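J.: Kindly generate the corresponding structure for this input.
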Amino acid sequence: MSAGGPVKDDGAAAEAVARSMAYRFLSRAFLPAQGDPDRLTRGDEEALRVLRSVASGSGGASETVEAVARLLDAEAGSSLHEEYYRTFGHQISKDCPLYETQYGAGHVFQQAQQLADIAGFYRAFGLEVADGAGERVDHISLELEFMHVLTYREAYARLHHGAGRVAQLREAQQAFLRDHLSRWVPVLARLVRRRTDGLYRHLADLAAAWVAADAAALGLPATEEVDYRPDLSPDPAGSLPSCGMDPDAAPTRS
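T.: Predicted structure coming up:
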């Protein structure tokens, strides 16, 4: 097979689709709760199956998946709404922020550089945050959605494009996990544990376990985690032009 020919690896394509489902589920999980708990489970039973299969080798992670599934079945929309804002706040929480640049970047200019780096990853694949999304590029939901897009495109590339395109997408996944998600999501999970024993504690633990497992599957060594230092400026994007994923370029949120 030539380097430019289609890879046509159905098994690897199916695996990439499964990973994409898991990332989409986790991305939705950290959107502000709006009284609709079914938004997490609607059409995502397969995502939970994927997460269960990854967690099967770890007793703690397996228990976390089952706790998430159980609580999603039991939670009412109003209680989800209350827990979300009690845990993460109505603005940027100092206790467990959902924004990467609140972690480890002590100066507003360093935070601005990190925001630009994240936005650069998105733009490299023709993506930008949709107008009206109301979130910065470093929100955990958007970073997880970016991985959802990359893994979905990998699945398509394995069936329709050349090995070079697959390699490009895999390298981007490795880089984004290494430079971003792997460094701060485990810290977020630890902070959330201090705030709640409910659904969002288990979702944060699940996100940390999934990110670690996916990074290992991509051959990445353990990443040094950031130190959490509450920053002096709660909104480093305030002095930046907004980076606002386009619905025509990326999956829209439901």
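
J.: Going by C-alpha atoms from here, please, whenever you check contacts or count neighbours.
T.: Noted.

J.: Now do A119 against F146, distance only.
T.: A119 sits at a distance of 11 Å from F146 (criterion: Cα to Cα, to the nearest Å).

J.: more crowded one of the two?
T.: Between A119 and F146, F146 has the larger neighbour count (other Cα atoms under 10 Å), namely 28 against 22.

J.: That one: which element?
T.: Take DSSP states H and E as the rule and F146 turns out to sit in helix 140-160.

J.: just the helices in the protein please.
T.: For the chain, the helices defined by DSSP state H cover 10-29, 38-41, 45-55, 59-74, 77-88, 108-124, 140-160, 163-176, 182-193, 199-217.

J.: Could you list every helix and strand that the longest one packs against?
T.: Okay, so that is helix 140-160. Using 3 or more Cα pairs under 8 Å, 6 or more residues apart in numbering; DSSP states H and E as the contact criterion, the secondary-structure elements in contact with helix 140-160 are helix 10-29, helix 163-176.

J.: and the shortest one with helix 140-160, angle?
T.: Angle between the axes of helix 163-176 and helix 140-160 is 160 degrees (criterion: axes from the mean of the first three to the mean of the last three Cα atoms, to 10 degrees).

J.: circling back: can you say which of the helices and strands packed on helix 140-160 is nearest to Y152?
T.: The closest approach between Y152 and any of the helices and strands packed on helix 140-160, judged by Cα to Cα, belongs to helix 10-29 at 5.4 Å.

J.: highest average neighbour count across the helices of the chain?
T.: Among those, judged by mean count of other Cα atoms under 10 Å, the one packed with the most neighbours on average is helix 140-160 (a mean of 23).

J.: Now do it against helix 182-193, angle only.
T.: 140 degrees.

J.: Just the angle for helix 140-160 relative to helix 10-29, thanks.
T.: 160 degrees.

J.: To compare against the first, here's the next sequence to fold:
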Amino acid sequence: MFSHQSLPARVISQVFLLIAVGVLVLPLGMILFVSMQGEGPVNYLRVLEGTPFVRFFVNSAIVSVSTVVLVTLTATMAAFATSVLRPRGAGIAQLLLIAGLALPAIALVVPLFYAVQSLGLLNTYWAVIIPLAAISLPFGVLVASNYIRSLPVEVYEAAKVDGATDRQYFWRVLLPMCRPILAVVVIFTFLSAWNEYLLPLIFIQNTDMQVLTQVPTYFQSQRLVDTPKIFAANVLISLPVVVLYIALQRTFQRGLSAGAIK
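T.: Predicted coordinates:
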């Protein structure tokens, strides 16, 4: 990285790199430090034993995995249609997706609530899955479209010459080639769904169906805030995201590079 730079440039680059690492690592260190205050490691046991952590974990897993599957398949199909098949209106669809990215999620809460209510989905997992998928879909389609357009068109033409239908090309050829960008979509969608707080709070009134982001509220009230246990809960909540990133790290990095360079 620094082999073609002069000594002062290498020193400056490394100093800025260390500053960036420090900015990222310092908050994580503070979270771990505060979570160990008071009762120490017992804080984590209090979180696991004093809240419906396991039940909320299952609920979060159901919502997050369902959202990831729905967004990944729908975004890839839409990207294939707009980038390869290119039917009429594909350009307009792309503009609408960009407009969807520009809208803040909070602005969609009220219309989404009425839509979910009219469908009779309140107090169900779908009440959260469908809105989360709708909010995450524009990003997934845009990054998948950019990646698919960077693939050689000869691959599609060769598949058609061999007699493959569009459906066969999508499932047997395109999806395996899209694994790097799919890892990007999976991680960002899972991160968004796993950390969602507002939508489950509004759309699900049944306590047994709440998600992990509600766990820290068990340690705060009007008169008392148990900060170490709140931080311990946040550490436990973040672990699945860390595990997912470690599992998909190499594919994720290839997807980011491929999506940025055409």
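
J.: Kindly provide the TM-score of these chains.
T.: Structural agreement between the two chains, given as a TM-score (TM-score structural alignment, normalised by the length of the first structure), stands at 0.29; 112 aligned residues with a Cα RMSD of 5.2 Å.

J.: could you say which helix or strand contains the closest residue to W194 of the second structure other than its chain neighbours?
T.: Nearest-residue entry for W194 of the second structure: S64, 5.6 Å, with adjacent residues in sequence omitted and distances by Cα to Cα, 6 or more residues apart in numbering. According to DSSP H and E, S64 of the second structure maps onto helix 53-80.

J.: so what secondary structure elements neighbour that helix?
T.: Partner elements for helix 53-80 of the second structure (3+ Cα pairs under 8 Å, 6+ apart): helix 126-149, helix 179-194.

J.: could I get these as JSON lines with mean neighbour count?
T.: Compiled in JSON lines, those are given as follows (neighbours: other Cα atoms under 10 Å):
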{"stretch": "helix 126-149", "mean neighbour count": "22"}
{"stretch": "helix 179-194", "mean neighbour count": "23"}
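
J.: would you turn those into TSV with distance to P200 of the second structure?
T.: Supplementary listing: these in TSV, determined by distance: least, Cα to Cα, whole Å:
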stretch	distance to P200 of the second structure
helix 126-149	6
helix 179-194	10
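
J.: So for V34 of the second structure, which of the ones you listed sits nearest?
T.: Per Cα to Cα, nearest to V34 of the second structure of those: helix 179-194, 22.7 Å.

J.: who's in contact with that closest one?
T.: Residues outside helix 179-194 of the second structure that contact it (Cα atoms under 8 Å, 6 or more residues apart in numbering): 60-61, 63-65, 67-68, 71-72, 132, 136, 140, 143-144, 147, 212-213, 241, 244-245, 248, 251-256, 258-259.

J.: Quick one, which of those residues are buried?
T.: Buried positions within the contacts of helix 179-194 of the second structure, assessed by neighbour count (16 or more other Cα atoms under 10 Å), are 60-61, 63-65, 67-68, 71-72, 132, 136, 140, 143-144, 147, 212-213, 241, 245, 251-252, 254-256, 258-259.

J.: Disregarding residues adjacent in the polypeptide, which is nearest to R153 of the first structure?
T.: Ranked by Cα to Cα, 6+ apart and with sequence neighbours excluded, the top spatial neighbour of R153 of the first structure is L169, at 7.5 Å.

J.: Isn't that neighbour up against Y152?
T.: No. With the criterion set as Cα atoms under 8 Å, L169 of the first structure and Y152 do not qualify as a contacting pair; they are 9.8 Å apart.

J.: For the closest residue to A78 of the second structure other than its chain neighbours, give me its contacts.
T.: Spatially, and ignoring its direct neighbours in sequence, A78 of the second structure is nearest to V141 (6.4 Å; Cα to Cα, 6+ apart). Contacts here follow Cα under 8 Å, 6+ apart; on that basis V141 of the second structure touches 75-76, 78-79, 97.

J.: Now neighbour count and distance to S118 of the second structure too, for these, in CSV please.
T.: As requested, these are exported to CSV (neighbours: other Cα atoms under 10 Å; distance: Cα to Cα, whole Å):
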residue, neighbour count, distance to S118 of the second structure
A75, 25, 25
T76, 26, 28
A78, 23, 26
A79, 25, 29
L97, 17, 24
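
J.: State the pair within those that is farthest apart.
T.: Between any two of these, the greatest separation by Cα to Cα is 13.8 Å, found for T76 and L97.
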